[in-house]
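J.: okay, sequence plus prediction incoming.
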Amino acid sequence: MAIKLILSDIDGTILDDNNKIDTGLRLAIANLKKQSVPFVLASARSPQGMLNIAKELDVLDNPIACYNGALVVKDLQSNNYSTILSHQLEKAEIEKMLTIIQQNFPKVAINLYSGSDWYVEKIDKWVKIEADITKLTPIVTDLQTLVAKNNLPVHKILLISEPEEIAQVHQRLRDSNLANSSFYLSKPNYLEITNAQVSKEKALRELAKTYNLELSETMSLGDNFNDVPMLKLAGLGVAMDNAPTEVKKSANVVTGTNNQNGVSKAIEKYVL
């Protein structure tokens, strides 16, 4: 069937190893618009962390799936963007995680994300690195007090430290009966935590419903293990050539690497 919706990962997919956008993608998206095919970005990033990329690609009119699908928004350019889908972590589990980390792993940087806001307890080397990557500035506050006293929707927690310590944290949290939270290593030293119901696969299902499309009419592109469910679900799952072997096996086809304009080449070949 003809592809009528595209859902694409960002890092390692439309961005090359120097964080530059696929040079053929803006033209490809302009041509997609002529055929009324939405190009939707999906990432573990926050809304503000995706804003400049969405602006550069001129896709701000389309939905954007943030925090791996925990928050799907539209009209991101507006301070009052509209929410299509929102899954937040449970308050009791957040408080339990914060206690475990603060008491047992004090060197771990805790980053808490709510909508467009990024909260931290202190500015350490890890927070500085993340700020340099995202070009965003966190709000420094007491996280336990913030969660306890506010009805704050927490869409993601990001824990950063040395890989060995993050591996220990990962195992400790998995053993702590946090049934409604899921844990994912996006890097050896980055542990991402979202509601267990969150995935790019669920975001793709919701977007297909929003556009009144069959899943067979969708295409997804990605390069990492958290992309596998949406690669399998879409009518056409496209893995980047820089993806691990198991990720490639989950896709229907493999395109060029993120350094070879693999996304725009796949759009030209399979959609346009």
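T.: Arrived safely, thanks for sending. Numbers count the residues shown, from 1 in each chain.
J.: going forward, measure contacts between C-alpha atoms and count neighbours the same way
T.: OK.
J.: quick one: residue 230 from residue 152, how far?
T.: Counting by CA to CA, to the nearest Å, the gap from residue 230 to residue 152 is 29 Å.
J.: these two: who's more crowded?
T.: A count of neighbours by other CA atoms under 10 Å puts residue 230 above the other of residue 230 and residue 152, at 28 against 15.
J.: what sits against that one?
T.: 200, 201, 204, 220, 237 (CA atoms under 8 Å, 6 or more residues apart in numbering).
J.: not counting its neighbours along the chain, what's nearest the last one?
T.: Pointing back at residue 237 there. Leaving aside its sequence neighbours, residue 237 sits nearest to residue 231 (CA to CA, 6 or more residues apart in numbering; 4.1 Å).
J.: surely that neighbour touches residue 225?
T.: No. Using CA atoms under 8 Å, residue 231 is not in contact with residue 225, being 9.9 Å away.
J.: between those two, who's got more neighbours?
T.: Shown here are residue 231 and residue 225; by other CA under 10 Å, residue 231 has more neighbours (31 against 17).
J.: any idea which helix or strand carries that one?
T.: Secondary structure assigned from DSSP states H and E places residue 231 in helix 228-233.
J.: ranges for the helices of the stretch 151-272 of the chain?
T.: 163-174, 200-210, 228-233, 245-250, 262-270 (DSSP state H, counting those that start in this stretch).
J.: also this one, for the comparison:
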Amino acid sequence: MDIRAVFFDLDGTLFTSTRGVAASTRKAIKELRQKGIFVGIATGRGPAFAMPLLEDLDMDFAVTYNGQYIFTPKEIIYDNPLDKKTLKKLMNYATQNHSDISLGTAHGVNGSGLLKFGETRLAGFLSGLLPNGTSGVARNGFKHVVRRILPQNSQLADEDEAIYQAMMVATHDETDKLQAEFPELLVTRSNPYSVDLIPVGVGKLQGIKRLGERFDFELNQVMCFGDSENDITMLAGSGYGIAMGNALPEVKKIATYITDTNNQDGIAKALAYYGLIRFSVEKDFISKDENFNKVKEFHKVMDGKSQEIPRVFPPMEAGFRAGFKIEEIVEFLYAATDDDDEKFENLVQQLHQDVDKAVAKVRSKAHEEDALTGQVDAMVDLLYFTYGSLVLAGVDPYEIFNAVHTANMGKIFPDGRPHFDPVTHKVLKPQDWEEKFAPENKIKKELDRQKRVAAKKTKNNS
């Protein structure tokens, strides 16, 4: 079979629901490259988000902003800014209809915090925590990851920087109205909550065609993977359009082949089906650490599989994992202040300083260990520090850990599978989750029990 290039959509396709890239996918990309097959990204996200992935996965090129901005790690192949007149019209429409809007530039996304496609939990917290003296997140509370930034439409429209794509909050019911209002634009979407707006005649497929003209391959020599509405034209127009198992029904309908989900090695399985790579599933291992096994059980349900061979977290995925930990650190600090905003702000500012000190210390040290050893050493130290904090708090974590694990496993829906928010990728909770599984009351009861036992022991020993 004559496949010269393979392209992947990102969310719901290349990314698993926990925002990582499956080990099987990484191995598959490496094998494709070794066979001389081009590998690229085709996404509605921008180049600032895609570039680290190209470097991390050693890919050849990226079609970003739905075909509006195309590049390799070394050069820009094509860029097509939105017309200023159309952009002004969009800004006015958004203002009049009270719609959140964001504008995609070569360097990132400006505007509504609800629509910053390049933002993750990590980016949302670091943007408020890391730069010294700039934290405004503390005043808004750390209970919510999304930073609420109201768009300044007129200012955005007057920016000198080129705008390649507009993103606007809009339900499916609003799609036809938008398309009628802006016939010069293509209204497409990669999630149920917002639309991407680009010029008519542009799209992922056209972007791939431009790369084919540059790197000498035809569309019938291309295999594309996708799951959303903005992937339909790409899958239908390429030689082999592969729909993920988690794809929308309309995407599956036009696909050449339907593979497994993004959480169950769907990419590797499809590539193996067509004979482009070899793929096999490793047997699970069981740890002597029962708490580890419980968390592994959770991830196996959420991801559809488990990691069985030690591996290094690449920069982007390591960032996601660090972001999850940062949220809990901030929750820990907030709980220490008893709802006192001033004390909380002071602790956040101290955290800024601690991060700066840590960065300086890490940079000053010689790091002779390999990456996997360094990461595991740091993770186990974090675990040790966490146990140390529980020791200093005088708390036995055993029953509390079980309560949290039960609560997390309670996020499985009646269909036997986890559900994920299509925008934030956070695990969703079934309707009865708070009533049946929320762990806070169980944690409090267990802590009250431990305090009673401790008080009784103290009294008996006095």
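T.: Perfect, thanks for sending it. No experiment lies behind these values; they were computed from the predicted model shown.
J.: hang on, the earlier thing: matching residues in structure 2 for the helix holding residue 231 of structure 1?
T.: The alignment of helix 228-233 of structure 1 onto structure 2 (TM-score structural alignment) covers residues 232-237.
J.: report how many residues lie close to residue 10 of structure 2.
T.: Using other CA under 10 Å, residue 10 of structure 2 has 21 neighbouring residues.
J.: tell me how far the spatially closest residue to it that is not a sequence neighbour lies from residue 53 of structure 2.
T.: In space, and not counting its chain neighbours, residue 10 of structure 2 is closest to residue 43: 6.1 Å by CA to CA, 6+ apart. Distance from residue 43 of structure 2 to residue 53 of structure 2, counting by CA to CA: 12 Å.
J.: same deal with residue 319 of structure 2?
T.: 13 Å.
J.: between the two, which has more neighbouring residues?
T.: Between residue 319 of structure 2 and residue 53, counted using other CA under 10 Å, the more crowded position is residue 53 (20 against 16).
J.: the more buried one maps to what in structure 1?
T.: So residue 53 of structure 2 corresponds to residue 53, using TM-score structural alignment.
J.: so its match is in which element?
T.: Take DSSP H and E as the rule and residue 53 of structure 1 turns out to sit in helix 47-57.
J.: before we move on, what about residue 144 of structure 1?
T.: Using DSSP H and E, residue 144 of structure 1 falls within helix 143-149.
J.: how far apart are that helix and its match in structure 2?
T.: On superposition with structure 2, the mean distance recorded for helix 143-149 of structure 1 (mean CA distance after the TM-score superposition for structure 1) is 4.0 Å.
J.: report all helices and strands that that helix contacts.
T.: Packing contacts for helix 143-149 of structure 1, counted by 3 or more CA pairs under 8 Å, 6 or more residues apart in numbering; DSSP states H and E, involve helix 91-104.
J.: could you rerun that using 6 Å?
T.: Applying 3 or more CA pairs under 6 Å, 6 or more residues apart in numbering; DSSP states H and E, one finds that helix 143-149 of structure 1 contacts no other helix or strand.
J.: what about residue 249 of structure 1, neighbour count?
T.: Neighbours around residue 249 of structure 1, by other CA under 10 Å: 15.
J.: now the residue mapped onto it from structure 2: how far from residue 229 of structure 2?
T.: Under the alignment (TM-score structural alignment), residue 249 of structure 1 pairs with residue 253 in structure 2. The gap separating residue 253 of structure 2 from residue 229 of structure 2 is 12 Å, by CA to CA.
J.: cool, and residue 451 of structure 2?
T.: Taking CA to CA, one finds residue 451 of structure 2 at 55 Å from residue 229 of structure 2.
J.: repeat for residue 345 of structure 2
T.: Distance, residue 345 of structure 2 to residue 229 of structure 2, using CA to CA: 43 Å.
J.: so which bits of stretch 268-276 of structure 2 are buried?
T.: Within stretch 268-276 of structure 2, the residues that count as buried by 16 or more other CA atoms under 10 Å are 268, 269, 270, 271, 276.
J.: just stretch 52-72 of structure 1 next, same as before
T.: Buried-residue list, stretch 52-72 of structure 1, by 16+ other CA under 10 Å: 53-54, 57, 59-60, 62-72.
J.: what ranges does structure 2 have for its strands?
T.: With strands called from DSSP state E, structure 2 shows them at 5-8, 38-42, 61-64, 69-71, 76-79, 101-105, 108-111, 165-169, 185-188, 194-199, 222-226, 240-243, 257-258.
J.: now what about the second one, what contacts it?
T.: Meaning strand 38-42 of structure 2. For strand 38-42 of structure 2, contacts defined as CA atoms under 6 Å, 6 or more residues apart in numbering pick out 5, 6, 7, 8, 9, 59, 60, 61, 62, 63, 64.
J.: pull up the gap between the first one and residue 151 of structure 2, please.
T.: Looking back up the chat, that one is residue 5 of structure 2. Here residue 5 of structure 2 is placed at a distance of 39 Å from residue 151 of structure 2 (CA to CA).
J.: the two: which has the busier surroundings?
T.: More crowded of residue 5 of structure 2 and residue 151, by other CA under 10 Å: residue 5, with 25 against 21.
J.: the residue nearest to residue 10 of structure 2: neighbour count?
T.: Neighbours around residue 43 of structure 2, by other CA under 10 Å: 25.
J.: does it touch residue 9 like I think?
T.: Yes. Assessed by CA atoms under 6 Å, residue 43 of structure 2 is found in contact with residue 9 at 5.2 Å.
J.: state the number of residues packed around residue 450 of structure 2.
T.: By other CA under 10 Å, 15 other residues sit near residue 450 of structure 2.
J.: buried sites along stretch 8-27 of structure 1?
T.: Across stretch 8-27 of structure 1, burial judged by 16+ other CA under 10 Å covers 8-16, 21-26.
J.: give me the residues contacting it.
T.: 41, 42, 43, 57, 220, 221, 222, 223, 258, 259, 261, 264.
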